[in-house]
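**Q** What shape does this take:
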Amino acid sequence: MKKFLVFLLIFLISLFLVACNQEEQETANDSSKKEETASETKSNETVYPLEVKIYDQDGNEYVQTFEKAPERVITNNPSSTEMLLELGLKDKIVGILEPDNKITGKYAEDFASLHSLGDKMKVSREVIVGQEPDIVVGRSMMFTDERLGTIQTLNDLGINVYTQTASHIKLNPKLTAVIDDVRTLGKIFNVNDRAEEYATELENRYQKIVDKVNNMKSDKKLTAITMVRFDSKTGTFSVFNSSEGLQRDLLDTLNLVPAVEGSVGDLTYESLISMNPDVIIYIKADRNAEFDKNAIETLYSEPLIQNVSAIKEKRIYETTYDDFMDYGTRIFDTLEMLANEIYGK
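**A** Prediction:
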């Protein structure tokens, strides 16, 4: 009987020790998992101070140092505003410049609720500084003494600047520069997860169009002009510059080449016949509304130009200034639209 009790006691003690060991192991595993999760979370956090290289309109490099995520932001164009909205940063935007064109669609309500600082051609550096921003974000061409102040001037006043990589015309950015801007803004504002999600979405859209065009394009590039302000009464128009910068890469991605280099104004039907573009991309703008409303109808019906390739093949495609000429994610909407129109859905 005593032996039995001894064995029973030893057995119970063994069970207790095993149970304690299992509990300790589970606790250790849970701690390890928590540490791994914390590590993963931490790896997606921006480490400050953060240094970011930016460029002015002449291609000069500046280094911006961020000690923490900016809390007060001013944007100088619609595309930079829209990117910040997509990254969930609306509450940090303390001022925008008045858009050239009425904002419609998904961003309209947000834009209407943001504080406008006035016309981009009239807003002074003093107005910008008066808003006490931590950072000004947008198109590089706006950072001059005549407009918002140079990058150096703003830096000297304790204000950081982020110039959109996609807006550096002289550096001939690719469409993917827009995606780079999304990721960089994600780092600056410490919203890396959302930025990566959005950037990946844009990359997938872009690659889908690239694959489509590569599979369907001919060996010969089609010629294209980007037409603005067509006057149906006089038959005159202008061509916007699509021979450099982001817009050139958009055409190249679609296997298009500009029929004329640079911006050209006061062109006529004779000019259009001489250029003989395969594609006309007609760019609408609010300031040209009176001209735009009858433009495409007149082009298709004018007897003098019926042998122009774009007219004969019904290849006039309409877009808007902000969708084609700004430096943000709308460019991918335009890319998809044109790819579907030229190569079919």
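**Q** use CA for all of it now, contacts and neighbours both
**A** Fine.
**Q** what's around I93, how many residues?
**A** Applying other C-alpha atoms under 10 Å, we find 20 residues neighbouring I93.
**Q** need the contact list for it.
**A** 72-75, 114 (C-alpha atoms under 8 Å, 6 or more residues apart in numbering).
**Q** and this one, so I can compare the two:
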Amino acid sequence: MAAAAGALILAGCGSDDGSGDDATEAASTSTAGSGEFEPVTVDNCGFEVTVDSPPERVVTIKSTSTEMMLALGLADRLVGTAFADGPVPDEYASDLDGVPVLSDNVPGQEALLDVEPDFVYGGWESNFGADTAGERPSLADFGITTYVSPAACQEPAYQPNPMTFDELFAEIHEVASFFGATEAADTLVAEQQALLDQVDAPGEGLTALWYSSGEDAPFVGGDIGAPAMMMRELGVENVFADVEASWSNVSWEQIIDRNPDVIILVDAAWNTADSKIERLTNNPATAALPAVAEERYLTLPFPAAEAGVRNAQAVVDLAAQLEELGL
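**A** Alright, predicted model coming up:
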């Protein structure tokens, strides 16, 4: 199993002559719920990340990274966002007032450099490439620190296997450490744990399919990613628990053969839950599945389907939907 979110390595407590202390303290104390900042170095998906002072100009790519910043009370550090998977929760909507959206997808390097970030937080490793926001070493040459959600690391040595809420909480603490926001992280993790404590495996004894997207080859939740993490909290058995991947393409024949008791549908603007239901009901083979015939569906928004601060609430919401089915 990968080490949770990478081991933190304290890199010292600053220079002896005190130069830069005032700026560092100001940057740290401007954050709600912050604690004392200490320089830190982490191994992030195999890339060394060193933060000597709290970043002040942050760009986030993907909803998971944007919402992590907002949940930690770090909206004031944002100078741009990109690649949103959907609207942020209502409680954070006003926090993004005045923050430019650099792109509906991954921003190009020119658009990224235009806002002069000192830190870029990506939800996927693929956000950092020569044909996207720029490769991580080249951005480092511009003085830009980069960080990828550890849940999205692709190398086996770094990929969480399986993803757990402890891994997610480790990311919360790790991100917070870059900004001296330790108290905010403690509060957020406690809130998330309190949500999980409300759920007592209501789906025990049931099987479930996590259907994310796909027509010819359905894209489903496997055994090691965020979907499996949430299904474990619900107590349901993943019908594709034998797939050692976060997500994977499978066949309709496999789904029919495994005959899930319930189907969890990811709702995205470009691939809605309703469109998936229509696909399932219009296909005579899947229409015969009891879960389809009896409309045993659970739904969650796409931004809650990837590892991030929405997952705990998603477990609560899915549990309530499951109980309403009365199975």
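**Q** What does the TM-score come to for these two?
**A** Laid over one another, the chains give 0.74 as their TM-score (TM-score structural alignment, normalised by the length of the second structure), with 282 aligned residues with a C-alpha RMSD of 3.1 Å.
**Q** picking that back up, among the contacts of I93 of the first structure, which recur in the second structure?
**A** For these, the contacts that are reproduced in the second structure, applying both residues aligned by TM-score structural alignment, their matches' C-alpha atoms under 8 Å, are 72-75, 114.
**Q** Is the aligned partner of G180 of the second structure in the first structure part of a helix or strand, or is it coil?
**A** Aligned against the first structure by TM-score structural alignment, G180 of the second structure finds its counterpart in N190. Secondary structure, DSSP: H, G, I helix; E, B strand; the rest coil: N190 of the first structure is coil.
**Q** what's the burial count for the spatially closest residue to N190 of the first structure that is not a sequence neighbour?
**A** Excluding the flanking residues, the one nearest N190 of the first structure by C-alpha to C-alpha, 6 or more residues apart in numbering is T46, at 5.2 Å. Residues within reach of T46 of the first structure, counting by other C-alpha under 10 Å, total 17.
**Q** Tell me which helix or strand T46 of the first structure sits in.
**A** If you go by DSSP states H and E, T46 of the first structure is not part of any helix or strand.
**Q** Which position in the first structure pairs with F165 of the second structure?
**A** Using TM-score structural alignment, F165 of the second structure pairs with L175 in the first structure.
**Q** about what we covered before: show me what contacts the match of G180 of the second structure?
**A** 45-46, 69.
**Q** let's see it at 10 Å
**A** 44-48, 68-70, 184 (C-alpha atoms under 10 Å, 6 or more residues apart in numbering).
**Q** residue in the first structure matching G108 of the second structure?
**A** Using TM-score structural alignment, G108 of the second structure pairs with S124 in the first structure.
**Q** Run a quick check on that match versus Q131, I expect a contact.
**A** No. Applying C-alpha atoms under 10 Å, one finds S124 of the first structure not in contact with Q131, separated by 11.7 Å.
**Q** When the two are compared, which one has more neighbours?
**A** Between S124 of the first structure and Q131, counting by other C-alpha under 10 Å, S124 is the more crowded of the two (17 against 14).
**Q** In this structure G129 of the second structure contacts G122, no?
**A** No. Using C-alpha under 10 Å, G129 of the second structure makes no contact with G122, being 11.3 Å away.
**Q** which one of the two has more residues nearby?
**A** G122 (27 against 15).
**Q** related to what we said a few turns ago, what residues are shared contacts of G129 and G122 of the second structure?
**A** Contacts common to G129 of the second structure and G122, judged by C-alpha under 10 Å, 6+ apart, are V106.
**Q** G98 of the second structure: neighbour count?
**A** What G98 of the second structure shows, counting by other C-alpha under 10 Å, is a neighbour count of 10.
**Q** Residue in the first structure paired with it?
**A** With TM-score structural alignment as the criterion, G98 of the second structure matches S113.
**Q** same deal with L196 of the second structure?
**A** Going residue by residue (TM-score structural alignment), L196 of the second structure aligns to Y206.
**Q** Find residues that contact each of S124 and Q131 of the first structure.
**A** Common neighbours of S124 of the first structure and Q131 (C-alpha under 10 Å, 6+ apart) are L117.
**Q** what are the ranges of the helices in the first structure?
**A** 2-43, 78-86, 108-113, 125-130, 151-156, 176-188, 192-216, 245-253, 269-275, 289-292, 295-301, 309-312, 321-325, 330-343 (DSSP state H).
**Q** Please identify the buried residues of the fourth one?
**A** Of the residues in helix 125-130 of the first structure, those buried under the neighbour-count criterion (16 or more other C-alpha atoms under 10 Å) are 125, 128-129.
**Q** cool, the third one as well?
**A** For helix 108-113 of the first structure, the buried set under the neighbour-count rule, 16+ other C-alpha under 10 Å, comprises F111.
**Q** Now that helix on the second structure. Mean distance?
**A** Taken over the aligned residues, the distance from helix 108-113 of the first structure to the second structure averages 3.7 Å (mean C-alpha distance after the TM-score superposition for the first structure).
**Q** Next, count neighbours for N204 of the first structure.
**A** Going by other C-alpha under 10 Å, the residues that sit close to N204 of the first structure add up to 11.
**Q** gap between it and F324 of the first structure?
**A** For N204 of the first structure, the distance to F324 of the first structure (C-alpha to C-alpha, to the nearest Å) stands at 20 Å.
**Q** List the buried residues of stretch 42-54 of the first structure.
**A** So for stretch 42-54 of the first structure, counting by 16+ other C-alpha under 10 Å, buried means 45-46, 52, 54.
**Q** My guess is S34 of the second structure contacts A26. True?
**A** No. At 11.1 Å, S34 of the second structure does not count as touching A26 under the criterion of C-alpha under 10 Å.
**Q** So for stretch 25-38 of the second structure, first residue to last residue, what's the gap.
**A** 10 Å.
**Q** what's the answer for stretch 154-174 of the second structure, then?
**A** Stretch 154-174 of the second structure: ends 19 Å apart by C-alpha to C-alpha.
**Q** again with stretch 87-95 of the first structure
**A** 17 Å.
**Q** and that stretch, which stretch of the second structure?
**A** Using TM-score structural alignment, stretch 87-95 of the first structure pairs with 72-80 in the second structure.
**Q** mind checking the longest strand of the first structure?
**A** strand 222-231 (DSSP state E).
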